[in-house]
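Undergrad: Provided below are the primary sequence and the corresponding predicted coordinates.
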Amino acid sequence: MYENYIKRKLDVAFALVLILIAAPIMIACALLIKCESEGPILFQQTRLGKYNRVFKVIKFRTMRIQTLDAGQELTDRQRITKVGAFLRKTSIDELPQLFNILMGEMSFIGPRPLLPQYLTLYDQNQQRRHEVTSGISGWAQVNGRNAISWDEKFKLDVYYVDHISFIVDFKIFFLTIYQVLRRKDVDHSRVDTMPFFKGEPE
């Protein structure tokens, strides 16, 4: 009842308000991204959401599209632009996901949507993270974010599935704001991309 009705209505209402408020910021980001490097403004990647449904998650592009320099393959860290590094550290790169929320593909709060190829690597318990709508922030993000292992993240995701409620979402929402402002648990993990999940506990 809560997730399908109350939470969905709250998501749509807040997403509409935030899109209007953040519009100048998003326009400025688009201009900066376009001025700094060639390529599209937005980055889209296939992810899995609730009930394993496939969708395209939308973010601001934070990396150069070039993968080679003088014949040498660039690492993800080398490809991140100056603007992109700032967007990642401040989580502004996530703002376009407000449109994913409007389309019903994501929620403000829920397990982060991950790559489809991970699905066959989950154990039975880890797969339960897909019983609820994916979110921009979640219980794992406010309890370590990228500073914890995949195994710990999945345990926190499943904890959220078992305890989803307005009170829990309210707590995660404000903890997210606190951590973004403090840049808590944002070390090199938000500048570098996360290592791929290989199906083994870390």
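TA: Everything's here; your move. Numbers count the residues shown, from 1 in each chain.

Undergrad: hey, let's count contacts and neighbours off CA atoms from now on
TA: Fine.

Undergrad: who's in contact with the helix or strand encompassing residue 157?
TA: In this assignment (DSSP states H and E), residue 157 forms part of helix 150-163. Identification of contacts with helix 150-163 by C-alpha atoms under 8 Å, 6 or more residues apart in numbering yields 110-111, 125-126, 128-129, 131-132, 138-140, 145, 197, 200-202.

Undergrad: putting a second one here so we can go through both:
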Amino acid sequence: MYKVFFKRLLDLILSAIGFILLFPVFALIWIVLLFVNKGKPFFLQPRPGKNEKIFNILKFKTMTDKKDENGNLLPDELRVTRFGTFLRKSSLDEIPQLLSIVKGDMSLVGPRPLRVRYLPYYTKEEQIRHTVRPGVTGLAQISGRSNLDWDTRLRKDMEYVQNLSFWLDIKIIFKTALKVIARKDVALDAESGIPDFDTYRKNMLSE
């Protein structure tokens, strides 16, 4: 009953309240990024959602679009702005995702939506992560996200879906809040320090 009805209701209530309370912060960041990122305050990227339906993830833009002499984007570490670093460390770049929750593309809690190009590389068992709405935070994110390898991270996603409940969601929301306050392991969507998932799986297959 919770998974079918009350989870969505909880998402709507909490995300609406959260966005109303954070709207002054949202508006201030939006204005700053209009100048910092030359009129482009938001980052949009296609991601697979529930049942692998593609939607555009919405975040505050933390990197510029600077390119090299050949027209290729510079490495991420050379494009992240000082203000963008602050947004990432404080998780304030995630605020726009509250609108994605209201729209129905995302949930407060669930497996993080990864890149579309990763879809062919999940095992049949791992594909269970796409039977629920992706989340702003999830079990992997409170379990040492930046220290987890891909296999462990995906096992955490599977564990979440298999044990989904109201109390598990509340636990994850509470622990996420503590991590945000402590500014510990809060780069929810970052993949720095580990290879891309498709590259990781290709290397495994070639061994």
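TA: Done, it's in. Just so it is clear, the structure is predicted and the values come from calculations on it, not from any experiment.

Undergrad: what about the strands in the first structure?
TA: Taking DSSP state E as the criterion, the first structure contains strands spanning 42-48, 54-60, 68-69, 72-73, 107-109, 135-137.

Undergrad: any idea which of those is most buried?
TA: The highest mean neighbour count among those, using mean count of other C-alpha atoms under 10 Å, belongs to strand 107-109: a mean of 26.

Undergrad: just how off-centre is that one within its chain?
TA: Between the centre of strand 107-109 of the first structure and the centre of its chain there are 10 Å (C-alpha atoms, centre = their mean, to the nearest Å).

Undergrad: so it aligns onto which residues of the second structure?
TA: Using TM-score structural alignment, strand 107-109 of the first structure lines up with residues 107-109 of the second structure.

Undergrad: mean deviation, that stretch versus the first structure?
TA: In this overlay with the first structure, the average offset of stretch 107-109 of the second structure from its partner residues is 0.3 Å by mean C-alpha distance after the TM-score superposition for the first structure.

Undergrad: any idea how far the residue most central in space within the first structure is from residue 175 of the first structure?
TA: Centroid check for the first structure by C-alpha atoms, centre = their mean gives residue 136 as the closest residue, at 4.8 Å. Here the criterion is C-alpha to C-alpha, to the nearest Å. By it, residue 136 of the first structure lies 13 Å from residue 175 of the first structure.

Undergrad: tell me the angle of the longest helix belonging to the first structure relative to strand 54-60?
TA: Under DSSP state H, the helix in the first structure containing the largest number of residues is helix 8-36. Counting by axes from the mean of the first three to the mean of the last three C-alpha atoms, to 10 degrees, helix 8-36 of the first structure lies at 50 degrees to strand 54-60.

Undergrad: what's the average distance of helix 8-36 of the first structure to the second structure?
TA: Mean deviation for helix 8-36 of the first structure: 0.9 Å (mean C-alpha distance after the TM-score superposition for the first structure).

Undergrad: in that helix, which residues are buried?
TA: 8, 11-12, 15, 19, 26, 29-30, 33 (16 or more other C-alpha atoms under 10 Å).

Undergrad: and for stretch 74-84 of the first structure?
TA: 79-81, 83-84.

Undergrad: first vs last residue of that stretch, how far apart are they?
TA: Terminal residues of stretch 74-84 of the first structure lie 16 Å apart, using C-alpha to C-alpha.

Undergrad: cool, stretch 73-85 of the first structure as well?
TA: Start-to-end, stretch 73-85 of the first structure (C-alpha to C-alpha) is 20 Å.

Undergrad: what's next to it, contact-wise?
TA: Residues outside stretch 73-85 of the first structure that contact it (C-alpha under 8 Å, 6+ apart): 32-33, 36-37, 61-68, 93, 191-193.

Undergrad: for the residue located most distally from the centre of the second structure, what are its contacts?
TA: For the second structure, the residue at maximal distance from the C-alpha centroid (C-alpha atoms, centre = their mean) is residue 69, at 31.4 Å. By C-alpha under 8 Å, 6+ apart, residue 69 of the second structure lies in contact with nothing.
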